[in-house]
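[1] Fold the following.
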Amino acid sequence: STPVPVRFFNPDNPDDPRGVREVAGCVLGAFELDGVADARVGLHLAASGALAAGAFGVFDTGPVALDEETGLLYLTAADDLAGCAITLAWLARSAAAGVDLDVCGAFTRAEEVGLVGVAGLVRRRGLPEDAMVVSIEASRALPGAELGLGPVIRVGDAATTFHPEGDAVLRAARDRICGRDADFRVQRQLMSGGICEATAYVVAGYTTGAVCVPLGNYHNQTPDGGIGAEYVHVDDVDMCTTLLVEAGVVMSEGFSWPNDDRSSRRIADRPDVQLRRLRDSGVRMSGHDA
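    Next comes the predicted model:
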């Protein structure tokens, strides 16, 4: 197989502010260990000396790069550095706009190995019990959730669907922005490509919504089976931040679900004349009084 370039961060360099020494190398292949296929990875390192226990490694997909023509931003781990960037931009823009709402960002680790960080957060009840949580991340692009067509209001993942109140707040924000900006784009989809932290919040009993930006080369997997940089569209990232700021404004104005949700009210407030017509048609068809 073709060697795959990697970079390791060896925790043995006191002269670096991060305390690490970068070591380049490549993965030669996966091999059997104790009868288990692909349990051992063969490496070739450019520097002599063993890697220390705990050395962190990543695929070496090259430097961060923005394609000005396509608007695509390439980086080793858009999932979930894009989510971190959106969270920070949301906080900064909310403060700058004077949004009258308590907004905080929670940054967790070890998501990819089973939502470990967020599991610890919800187990400690680290967020206010009445908080509305919005999970923010980059998620595998799917039909109906495509790069460059705007952020996605995520109604669920591969494991669960999320809370209708969280969805309603985000839809209300979308409708308000689109009402004043015809070029603003938002998608809405159940993102079944994986499980995200919103599921952990739902299981813990928090009112939960979610947004994401569509992701290319999910988990560094290229369409031809190789390794490549993940990528997102910068417009999706920017519009996602705008959507979240507006969602904060919606909440600060006392949005109440289902009363303030137009879709819910349209169903609940079905005109009496339509209900009478439905009842009367049933009587005519059955030949009996209601």
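[2] switch to C-alpha atoms for all contacts and neighbour counts from now on
    Fine.
[3] Could you pull out the helices in the stretch 1-150 of the chain for me?
    78-97, 116-123 (DSSP state H, counting those that start in this stretch).
[4] The ones you listed: which one's closest to residue 213?
    Nearest to residue 213, of all the helices of the stretch 1-150 of the chain, is helix 78-97, at 8.1 Å by Cα to Cα.
[5] Flag every buried residue along that closest one.
    Neighbour counts over helix 78-97 (16 or more other Cα atoms under 10 Å) mark 78-80, 82-87, 89-91, 93-94 as buried.
[6] And stretch 217-226, by the same measure?
    Neighbour counts over stretch 217-226 (16+ other Cα under 10 Å) mark 217, 218, 219, 220 as buried.
[7] what number of residues lie near residue 44?
    15 (other Cα atoms under 10 Å).
[8] Just put the helices of the stretch 1-150 of the chain in a markdown table and tack on distance to residue 108.
    Putting the helices of the stretch 1-150 of the chain into a markdown table (distance: least, Cα to Cα, whole Å) gives the following:
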| stretch | distance to residue 108 |
| --- | --- |
| helix 78-97 | 10 |
| helix 116-123 | 5 |
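[9] this one as well, want them side by side:
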Amino acid sequence: MNARRHALLTELLRQPSAPFHEEQVIAVVERQLTEACVPFFRDPVGNLIVGCASRAQYRRLVLEKNPEPLRVFMAHMDHPGFHGLCWLSRTRLKVRWHGGSPVRHLSGSRVWIATHENEKMEGKLARVRLIKSKRAIDTAEVQIAGAMKGPRPAARTLYGGFDFRAPVWCSGKRIYTKAADDLVGVFAIVDTAMDLFANRRGANLTPFLGILTRAEEVGFIGAIGHFELGWLSNARRPVVCVSLETSRTLPGALVGAGPVVRLGDRRTTFHPDYLEVLSDIAHKTLPKKHQRRIMDGGSCEATAATAYGLPAIGISVPLGNYHNEGFEGGPDCRAPRAPAPEFVHLDDIDGMLMLCRALMRAGPAWREPWKPSRRMLRKRLREYQGLL
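    Okay, here's the model as predicted:
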């Protein structure tokens, strides 16, 4: 990964983010896209649309009569975290958690707290209550570290998440961070867009859209809101949604062994025709440097796309310590399954970027992905015809 890409990746990973509080991520992305002359706008839900400057341009791209599929890359800008509810004292804040979380060894865990203006504080968790299923935090108290200076921010303007030695740091080719899921996917879409528009300025509409969504961690809320707008309905060209995720490492999907051609998630398998295209691209682009698996450690926005009748496929970067739960342990994890920094591998991210670029190449395989397989099957039939 070159220095420019590494700087963009680490800048995104440093940003505070929680469901419905993606403003700092959006600010960085909008600045980067503006500097790179990549068009973008926000939809009515607050998602960031990359590759078009307006709803009108978006619709022209969707309604263009063209056999070349429109690739709609999707990633989410939020990570599980908490919202402030009310102040219990000058330095004690009651909070509610949104999304998944570790459920062990929580008392005394370090957290960061941010405001809309990106002012940051530090604190520790106390009096943690879990949701009824015991699978995640419900509410807790945060004890603010140190004395607060000046007027106290309104409780409901505050949000936060687990804190570690730094927002992001490297150890060899591993990147440890407070939140890789899914800021790595956001990075991949932004970098892909910057590459496409750097090489095609002034060209006709490129069959690319990026949708950077909000509040995925509480049930694909941003994606659902976008699909409900109906902007992808009645398309005059094929559309394929490509979910870019940072997904829990599993047997057969290991950190450092390459990006994963995601065959499905916990809820559903993905579109067989477009999945065959992705698989073929991965074999040609990253021979022996990619993985294939149903990534059923969680669900992703490809499920939401499928529910709205849109063909979907997915690419994942394997993720250690999913949702900050110390499944794999490592630095800053004080006990098994305790809060821990997430981690990913630079080679896996580079592989995801290569697959995204390869997916943007035009070709007949998009229209007849199974043609080579049919040719092979017919040859096999001819070989055994005499025995029938």
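[10] Quick check: of the buried residues of helix 78-97 of the first structure, which lies closest to residue 161 of the first structure?
    Looking across those and measuring by Cα to Cα, the closest to residue 161 of the first structure is residue 83, at 19.8 Å.
[11] Now which residue in the second structure aligns to that closest one?
    Counting by TM-score structural alignment, residue 83 of the first structure corresponds to residue 185 in the second structure.
[12] From what I see, its match and residue 13 are in contact.
    No: between residue 185 of the second structure and residue 13 there is no contact under Cα atoms under 8 Å: 10.9 Å.
[13] Which position in the second structure pairs with residue 25 of the first structure?
    Structural correspondence for residue 25 of the first structure with respect to the second structure (TM-score structural alignment): residue 123.
[14] Now name the helix or strand holding residue 166 of the first structure.
    Assigned by DSSP states H and E, residue 166 of the first structure belongs to helix 164-180.
[15] Can you name the residues in contact with that helix?
    132-134, 153-155, 184-186, 207-210, 243-244, 246-247, 250-251, 255, 257-258, 261 (Cα atoms under 8 Å, 6 or more residues apart in numbering).
[16] List the buried residues in it.
    Neighbour-count burial for helix 164-180 of the first structure [16+ other Cα under 10 Å]: 164, 165, 166, 167, 168, 169, 170, 171, 172, 173, 174, 177.
[17] ditto for stretch 122-134 of the first structure
    Result for stretch 122-134 of the first structure [16+ other Cα under 10 Å]: buried residues 122, 132, 133, 134.
[18] Wait, the second one touches residue 210, no?
    No: with the criterion set as Cα under 8 Å, residue 132 of the first structure and residue 210 do not qualify as a contacting pair; they are 10.3 Å apart.
[19] do you know how far the match of residue 83 of the first structure is from residue 336 of the second structure?
    27 Å (Cα to Cα, to the nearest Å).
[20] what's stretch 162-169 of the first structure aligned against in the second structure?
    Using TM-score structural alignment, stretch 162-169 of the first structure pairs with 270-277 in the second structure.
[21] chain center to the matching stretch: distance?
    20 Å (Cα atoms, centre = their mean, to the nearest Å).
[22] burial count for residue 264 of the first structure?
    14.
[23] ok, and the closest non-adjacent residue to it?
    Excluding the flanking residues, the one nearest residue 264 of the first structure by Cα to Cα, 6 or more residues apart in numbering is residue 258, at 5.8 Å.
[24] sec struct for the one you found, please.
    Under DSSP: H, G, I helix; E, B strand; the rest coil, residue 258 of the first structure falls in the coil class.
[25] From what I see, it and residue 265 are in contact.
    Yes: using Cα under 8 Å, residue 258 of the first structure makes contact with residue 265 at a distance of 6.8 Å.
[26] What separation do you get for the residue lying closest to residue 21 of the first structure once chain neighbours are set aside and residue 185 of the first structure?
    In this structure, residue 21 of the first structure finds its nearest non-sequential neighbour in residue 10, 5.0 Å apart by Cα to Cα, 6+ apart. Distance of residue 10 of the first structure to residue 185 of the first structure, given as Cα to Cα: 43 Å.
[27] Show me where the stretch 251-388 of the second structure has its helices.
    272-285, 301-307, 346-359, 371-384.
[28] nearest to residue 92 of the second structure, of the ones you listed?
    Proximity to residue 92 of the second structure, assessed across those by Cα to Cα, is greatest for helix 301-307 (35.8 Å).
[29] Could you give the residue range in the first structure aligned to the closest one?
    Taking TM-score structural alignment, helix 301-307 of the second structure hits residues 197-203 over in the first structure.
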